[in-house]
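Asks: model this:
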Amino acid sequence: MNVKKAIIPAAGLGTRFLPATKAMPKEMLPIVDKPTIQYIVEEAIESGVEDIIIVTGKGKRAIEDHFDHSFELEQNLLDKGKFELLSEVQKSSKLVDIHYIRQKEPKGLGHAIWCARKFIGDEPFAVLLGDDIVKAETPCLKQMIDQYNLYNASILGVQKVDETEVSRYGIVDGSKIDKRLYKVHNLVEKPKQLEAPSNLAILGRYILSPRIFDILSNQKPGAGGEIQLTDAIAELNKYETVYAYDFEGTRYDVGEKLGFIQTTLEFALKREDLRNSVLNYLEALMEKELNDSVNRN
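Replies: From the prediction side, this is the model:
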């Protein structure tokens, strides 16, 4: 069965970006001029996904508004002849069929996925987390769908991280069976550095068997007192083979402040309309910082 449905969890409180996220969803924070969640939706579409359900929470209405038509704004741009900008504004409302469901309680990622069970039904499905943007020649999720089509089994998107960072991620204990593919033996959610079985971290992309919903229905809280998706996948692995795929491409972590700033700078430098101005500004800023440092010493 083909992977045609995707879940995008967007119910988190965004506490790392307070106070900005007090009234605005973290997923709507822009990388230059495009909300982070739009990058995720576009990757899903480019990978062949036809239906997306976004799991939201309280205060997330701006996400729905972004992917809906804005008739007053569109008419204003049309009247003023701003056709290129009009096309960009309309793009987000024409991407794909997007559905919404609310996670009524903040019980963790596993619970957010479980909330979408009726939408998915008895089909394999993708999960894309909004904290990770991946730039690749072949979209990250498409790479994983290709692996699913070969092995007909759940696939976790992974890359190697620095050993000092393993406590931030779900970590794979597995054996390599192909150039970029691992058979999963076990999964550990946010282990201490000395207890991590590897440095293969799950990075925000999954293709899962619908059997995961039966497991999530009875899943007990794990790390942080939340229903952890990693724990449920580890349980699924007892009944069905689970693989981890070391996807190609550059992954950007926009879920924390430094990564968000780095991503914004890199994306700005890749744009012809911004590159030279940003470079000139950074050079001037560095020169000023060096001068200030010399003067302080």
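
Asks: contacts, neighbours, all on C-alpha from now
Replies: Will do.

Asks: Quick check: buried residues in the biggest helix by length in the chain?
Replies: Once the chain is assigned using DSSP state H, the helix that runs over the most residues is helix 275-296. Taking 16 or more other CA atoms under 10 Å as the neighbour-count basis, helix 275-296 is seen to contain the buried residues 275, 278.

Asks: all helices for this structure, in order.
Replies: With DSSP H as the definition, the chain shows helices at residue ranges 36-46, 61-66, 71-79, 83-91, 109-114, 117-120, 140-151, 212-217, 229-236, 257-269, 275-296.

Asks: between the longest one and helix 257-269, how big is the angle?
Replies: Orientation check (axes from the mean of the first three to the mean of the last three CA atoms, to 10 degrees): helix 275-296 against helix 257-269 gives 130 degrees.

Asks: Next, the structure of the following sequence, for comparison with the previous one:
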Amino acid sequence: MTKPVRKAVFPVAGLGTRFLPATKTMAKEMLPVVDKPLIQYAVEEAAAAGIEYFIFVTGRGKHVLVEHFDHAFELEQLLGARGKTEALETLRAAIPAPGTVISTRQQNPLGLGHAVWCARAFIGEDEPFAVILPDDLILSDTPAIGQLIEAHAKVGGNVVATEDVPREHTNRYGILKVQSDDGRLARADGLVEKPKPEDAPSTLSIIGRYVLDATVMDRLGSIGKGSGGEIQLTDGMAATIDDGVPFHGLRFEGTRFDCGDKVGFLKANMAFALDRPDMRDDVAAFLKDMAAGL
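Replies: Okay, here's the model as predicted:
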């Protein structure tokens, strides 16, 4: 029987250079989709899936991410005094329970695997854990990380969220070497980080949701640098396959938006606005007018 997944790691030390100058003094994870920052969507997804502890791996200038999940007493007092009850309740609802938000630092930008490894002190030796990349925003009825947790309860080991991508795009992703596939859950016996299209073992790519076996942490501490001179999370996961740890890719239900990309970010804003009953009609009318003028 697998242990419950109670902790999620959020690697949020990146600089967000693709969004300069907006991210010159602003953490990229604080960029808003409609009226919530990306990091809040990620934490709310985790909480809705039963995650109890939220571990932020931050870098310089990222203190605002932790502060976002704390009380802003002056603002709360002002909203209360002005009778803005709904806004006040919205602010307070976003704050996790005391002692559940944990922060550690990645002093050097040595890759995603290194960022995850920086959270090792907070993960038990035999404790599965989740990893959520806020840049990948997923619109779904069931939390995407919850879908992975459900699959993990059945198969154990490592379970990652996957999408089929055009073969010409395999050099942008970690790609699974598929052993068997039922159309939703694929078992892999290997991983390749950003292979050339002609070398890719499949077109099934990993995106920013993971449920990982604790042994991945040990491997990340010993594998050394890989592609791009960085410690790659895919290399750590691949090493555990060699150790006999099961590895599966789940085709999750939902629509993923790459909010590390400007076009993907704009698409996310439109999609999430259309998903809001209070905004849908106005936004849909605007989009129709814009399309008619093209």
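
Asks: Quick one: residues contacting residue 239 of structure 1.
Replies: Residues touching residue 239 of structure 1, when contacts are defined by CA atoms under 8 Å, 6 or more residues apart in numbering, are absent altogether.

Asks: State the distance from it to residue 114 of structure 1.
Replies: Spatial separation of residue 239 of structure 1 from residue 114 of structure 1 under the definition CA to CA, to the nearest Å is 19 Å.

Asks: ditto for residue 221 of structure 1
Replies: Taking CA to CA as the criterion, residue 221 of structure 1 is separated from residue 114 of structure 1 by 13 Å.

Asks: Strands of the stretch 101-250 of structure 2, start to end?
Replies: Remark: strands of the stretch 101-250 of structure 2, listed N- to C-terminal, are 101-105, 129-132, 136-139, 158-164, 174-181, 185-193, 204-212, 247-251; assignment by DSSP state E, counting those that start in this stretch.

Asks: how about those strands in a markdown table, adding mean neighbour count and distance to residue 267 of structure 2?
Replies: Putting the strands of the stretch 101-250 of structure 2 into a markdown table (neighbours: other CA atoms under 10 Å; distance: least, CA to CA, whole Å) gives the following:
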| stretch | mean neighbour count | distance to residue 267 of structure 2 |
| --- | --- | --- |
| strand 101-105 | 17 | 30 |
| strand 129-132 | 23 | 20 |
| strand 136-139 | 23 | 11 |
| strand 158-164 | 23 | 18 |
| strand 174-181 | 19 | 23 |
| strand 185-193 | 21 | 27 |
| strand 204-212 | 24 | 17 |
| strand 247-251 | 25 | 21 |
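
Asks: Is it possible to get the ones you listed out as JSON lines so that each row also shows distance to residue 71 of structure 2?
Replies: JSON lines is the format used below for the strands of the stretch 101-250 of structure 2 (distance: least, CA to CA, whole Å):
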{"stretch": "strand 101-105", "distance to residue 71 of structure 2": "13"}
{"stretch": "strand 129-132", "distance to residue 71 of structure 2": "24"}
{"stretch": "strand 136-139", "distance to residue 71 of structure 2": "25"}
{"stretch": "strand 158-164", "distance to residue 71 of structure 2": "33"}
{"stretch": "strand 174-181", "distance to residue 71 of structure 2": "38"}
{"stretch": "strand 185-193", "distance to residue 71 of structure 2": "40"}
{"stretch": "strand 204-212", "distance to residue 71 of structure 2": "28"}
{"stretch": "strand 247-251", "distance to residue 71 of structure 2": "37"}
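
Asks: now for those, which one comes closest to residue 269 of structure 2?
Replies: With distances scored as CA to CA, the stretch of the strands of the stretch 101-250 of structure 2 nearest to residue 269 of structure 2 is strand 136-139 (10.3 Å).

Asks: how big's the offset between that closest one and structure 1?
Replies: Comparison of strand 136-139 of structure 2 with structure 1 after fitting gives an average deviation of 1.5 Å (mean CA distance after the TM-score superposition for structure 1).

Asks: Check what contacts the longest helix of structure 1 and list those residues.
Replies: Contacts of helix 275-296 of structure 1 with the rest of the structure, by CA under 8 Å, 6+ apart, involve 268, 269.

Asks: can you check stretch 160-170 of structure 2 too?
Replies: Under the contact criterion CA under 8 Å, 6+ apart, stretch 160-170 of structure 2 has outside partners 148, 194-197, 200, 203-211, 248-252.

Asks: Kindly name the residues of structure 1 that line up with that stretch.
Replies: Following TM-score structural alignment, the partner segment of stretch 160-170 of structure 2 in structure 1 covers residues 156-166.

Asks: that older thread, between residue 221 and residue 114 of structure 1, who's got more neighbours?
Replies: residue 114 (20 against 15; other CA atoms under 10 Å).

Asks: gap between the two ends of the match of stretch 160-170 of structure 2?
Replies: Terminal residues of stretch 156-166 of structure 1 lie 16 Å apart, using CA to CA.

Asks: Please tell me how far the residue mapped onto residue 122 of structure 2 from structure 1 sits from residue 1 of structure 1.
Replies: Under the alignment by TM-score structural alignment, residue 122 of structure 2 pairs with residue 119 in structure 1. Separation of residue 119 of structure 1 from residue 1 of structure 1 (CA to CA): 16 Å.

Asks: out of these two, which sits in the more crowded spot?
Replies: Using other CA under 10 Å, the more surrounded residue of residue 119 of structure 1 and residue 1 is residue 119, with 17 against 9.

Asks: ok, the closest residue to that one other than its chain neighbours - how many residues close by?
Replies: Counting by CA to CA, 6 or more residues apart in numbering, residue 53 is the residue found nearest to residue 119 of structure 1 once chain neighbours are left out, at 7.6 Å. Using other CA under 10 Å, residue 53 of structure 1 is surrounded by 19 other residues.

Asks: Next, the contact list for the residue nearest the centre of structure 2, please.
Replies: The structure's structure 2 has its C-alpha centroid closest to residue 133; by CA atoms, centre = their mean the separation is 2.2 Å. In this structure, residue 133 of structure 2 makes contact with 10, 11, 12, 42, 208, 209, judged by CA under 8 Å, 6+ apart.
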